[in-house]
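# Quick one, structure for this:
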Amino acid sequence: MYLMKDVTRDGNPVLRKVAQKVTFPISKKNKQLADDMMEYLINSQDAQLGQKYGLRAGVGLAAPQVGESVAMASVLIPNLDEPDKIDLQMTLINPVIISESVQVTALGEGEGCLSVDTEVPGYVPRHNKITIRYDDFDGVSQTMKLRGYPAIVCQHEIDHLNGHLFYDKINKKDPFTIDDKALIIE
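Coordinates of the predicted model:
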């Protein structure tokens, strides 16, 4: 089971590398990695387990965040209106964004990251709608359309696979500047 001590922190070069594509059939090591990343997310969102093990709650975890430079990320995204309901629970293998909306969105409270221990205030502009192409565990290519919060989370995780951190996207001169037509999710 991953604990916070296992999460790679900002400054480690693996977070700035482009992750290697996963090959198929998927190795036992990569299958275990996916299982362990999802287990962290499930445990971190459980208030009792999170407190017991000192876990910061997370909705996504990319392989580079646990020191593995492979193109895989797990997401466990609760519904913002009904926190007991899950909007998306899956592991994305070799994900790429193949289309995106012009509409910009951002979280009103900004973004956080398990690999970044300090708060970095500011809007992180994202696309409100995206289409992702990814591989499933059998190596079969799939596509998925996302919007709003799930789209933001998946863009954050895909950024990790490309060596980017959320604060790279914040306007350095004025962190709370964003397109006038942007949709701010509170």
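# all contacts plus neighbour counts: C-alpha atoms, from now on.
Noted.
# Would you mark the buried spots in the longest strand along the chain?
Counting residues, the longest strand found in the chain (DSSP state E) is strand 86-100. By 16 or more other CA atoms under 10 Å, the buried positions in strand 86-100 come out as 89, 91-97, 100.
# Quick one: list the elements packing against it.
helix 28-45, strand 72-78, strand 129-135, helix 148-161 (3 or more CA pairs under 8 Å, 6 or more residues apart in numbering; DSSP states H and E).
# list the helices and strands the first one packs on?
Taking 3+ CA pairs under 8 Å, 6+ apart as the contact definition, the neighbouring helices and strands of helix 28-45 are helix 47-53, strand 60-62, strand 72-78, strand 86-100.
# Repeat that for the second one.
On a contact count with 3+ CA pairs under 8 Å, 6+ apart, strand 72-78 meets helix 28-45, strand 60-62, strand 86-100, helix 148-161.
# Nearest spatial neighbour of the residue nearest to the spatial centre of the chain, chain-adjacent residues omitted?
In the chain, the residue lying closest to the centroid (CA atoms, centre = their mean) is Glu157, at 2.8 Å. Leaving out its chain neighbours, the residue that sits closest to Glu157 by CA to CA, 6 or more residues apart in numbering is Ala62, at 5.8 Å.
# And this one, please, so the two structures can be compared:
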Amino acid sequence: MLTMEDIIRDGHPTLRNVAAEVSMPPSEEDKQILASLLEYVINSQNVEMAEQYSLRAGIGLAAPQINVAKRMIAVHLTDEKGILYSYALFNPKIISHSVEKAYLQSGEGCLSVDEAFPGYVLRHARITVKGINLDGEEVKLRLKGLASICFQHEIDHLNGVMFYDYIDKKDPYKLIEDAIAIER
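Presented below is the predicted three-dimensional model:
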């Protein structure tokens, strides 16, 4: 079981590297790593488990965050409409996105970043993602709202990009016209 001790922190070089594609079909080791990423985010949202194992709550985790430079992400969240998104994906790719932007009103955080970075992170309001699940099936997801933002955040980890890279240093709360504010 993964714990916060397994998650590398901001400044570690793996977080700034582009992760390698996972060979298909995935090895048993890669399947286990991907399953453990999903297990962490699920456990971290369980109050008793989080308390018992000192887990910081998260809605997504990428393999580079546990110092595995491979293209794997896990997301477990319930969106603003009560829809559960629980996915563990190999080689996820954003295959299309909206021009329209969106942001979390409360800002973004990251399990690999201990300090707060106040400001808005402008992202695409809607995206379509393709990836391969643990059963080896191709998954295609059309996402908006919190799910869209979370998937973009995790896929950024696979490309060595951190959420705070998007925050305007001079004006952290600068918005673009018509950007959609998403409450968390």
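# returning to what we had before: quick one: contacts of the longest strand of the first structure?
21-22, 34, 38, 71-79, 127-137, 150, 158 (CA atoms under 8 Å, 6 or more residues apart in numbering).
# Mind doing that once more with 7 Å?
21-22, 34, 71-79, 127, 129-136, 158 (CA atoms under 7 Å, 6 or more residues apart in numbering).
# Following element in sequence after it, please.
Using DSSP states H and E, the helix or strand that follows strand 86-100 of the first structure towards the C-terminus is strand 104-107.
# Quickly note the distance from Thr23 of the first structure to Met37 of the first structure.
Taking CA to CA, to the nearest Å as the criterion, Thr23 of the first structure is separated from Met37 of the first structure by 18 Å.
# Compare neighbour counts for those two and give me the winner.
Met37 (23 against 14; other CA atoms under 10 Å).
# surely that one meets Met72?
No. With contact defined as CA atoms under 7 Å, Met37 of the first structure does not reach Met72; the gap is 9.6 Å.
# Return a selection command, for use in ChimeraX, containing the buried ones of the contacts of strand 86-100 of the first structure.
Entered in ChimeraX, the line below selects the buried ones among these, by 16+ other CA under 10 Å:
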select :22,34,71,72,73,74,75,76,77,78,127,129,130,131,132,133,134,135,136,158
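# what kind of secondary structure is Arg9 of the first structure in?
On the three-state scheme (DSSP: H, G, I helix; E, B strand; the rest coil), Arg9 of the first structure is labelled coil.
# So it sits against Val116, correct?
Yes. Using CA under 7 Å, Arg9 of the first structure is in contact with Val116, at 6.1 Å.
# Settle it for me: which of these two has more neighbours?
Applying other CA under 10 Å to Arg9 of the first structure and Val116 shows that Arg9 carries more neighbours, namely 20 against 16.
# Name the nearest residue to the more buried one, sequence neighbours excluded.
Ser115 (4.4 Å).
# Counterpart of the one you found over in the second structure?
When the second structure is aligned by TM-score structural alignment, the residue opposite Ser115 of the first structure is Ser112.
# My read is that that match contacts Asp6, right?
No. Look at Ser112 of the second structure against Asp6 with CA under 7 Å: they stay out of range, at 10.1 Å.
# who's more crowded, the two?
Ser112 (19 against 11).
# what's the more buried one in contact with, if anything?
7-10, 65.
# try it again with 6 Å
Applying CA atoms under 6 Å, 6 or more residues apart in numbering, one finds that Ser112 of the second structure lies in contact with 8-10.
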